[in-house]
Every structure is written in C-alpha cells, then in structure tokens.
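In: Quick one, structure for this:
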Amino acid sequence: MGAVILGWATETARQQGADALRLDCVKSNDRPRSYYEERGFVHRGDVPVGGAPSEATAGWSCS
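Out: Next comes the predicted model:
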C-alpha cells in the first residue's frame, strides 16, 4: 500500500508542476527513512520541530 501511495503522491506532484516531493518522519525512526531511500528518495537534512525534545523531521525529496 505504501508504494501505491508514494506513486500516487509523486505523480500528482508532477502533474501539478512540482519538481520535488517532500516526506517527513521522526528522526529517530529508521524504518521510514530506509523505506523512502529504497524507493529513490534522498535524505536532505534534519529540521528540529516542536514537541518532545528528541523529535525532529527528516526531509526527503525525489526528483
């Protein structure tokens, strides 16, 4: 199901003229990070966000 959703999101973004798609996940959660990388997304950096002190997002994009 995840691959179908990522495919739909990527295609929808392209149809609307976007040249990138950003995905976020909690920095400490390696599972989605690996999943995104296996599907061609590239880690672009970490950004601190509000919430628990250990939470941050990982930005991903695929062109």
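In: contacts, neighbours, all on C-alpha from now
Out: Noted.
In: Give me the most central residue, the chain.
Out: residue 23 (2.1 Å; C-alpha atoms, centre = their mean).
In: this one as well, want them side by side:
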Amino acid sequence: MGTLLLEHLVSVARTHGIRAFTAEALTDNHEMLKVFADLGMPRPDEQAVHGMADTWLRRP
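Out: Reported below is the predicted structural model:
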C-alpha cells in the first residue's frame, strides 16, 4: 500500500511541477525503508536522529 500511495504522490506532484521530495521513517520501519529503496531513494543515513531516518527523491 505504501508503494502505491507514494507512486501516486509522485505522479500528482509531477503534474504540479514538484520534482523533489524528502521523506522520513522510523529506523526500525524496515517495510517503509524498502518502499523508499524500491522507488530509487538513497539509503537513509545511518546517523539517524532520535530513531528517524531521512532520504530524498529527485525526479526529472
């Protein structure tokens, strides 16, 4: 479900000229981190702050 929602978000954002996203997930939320990875987002920095991992997505 997370992948479908994020793909839809990317599609809608693209139609509105948004080309970059940042995302946060709990470091122990491995399913969401996998969704990010499946969409080509870089692996979050291992230096998580307060159990939160950050990543980003940039689309042409």
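In: Fetch the TM-score of the aligned pair.
Out: Here the TM-score for the pair of chains, by TM-score structural alignment, normalised by the length of the second structure, is 0.63; 58 aligned residues with a C-alpha RMSD of 2.3 Å.
In: on that earlier part again, residue contacts, the residue nearest to the centre of the first structure?
Out: 58-61 (C-alpha atoms under 8 Å, 6 or more residues apart in numbering).
In: Tell me which two of those sit farthest apart.
Out: 58 and 61 (10.0 Å; C-alpha to C-alpha).
In: which neighbours do those two share?
Out: By C-alpha under 8 Å, 6+ apart, the residues touching both residue 58 of the first structure and residue 61 are 23, 43-44.
In: Which helix runs longest in the second structure?
Out: helix 2-15 (DSSP state H).
In: Figure out how far that helix is from the centre of its chain.
Out: In terms of C-alpha atoms, centre = their mean, to the nearest Å, the centre of helix 2-15 of the second structure is set 11 Å apart from its chain centre.
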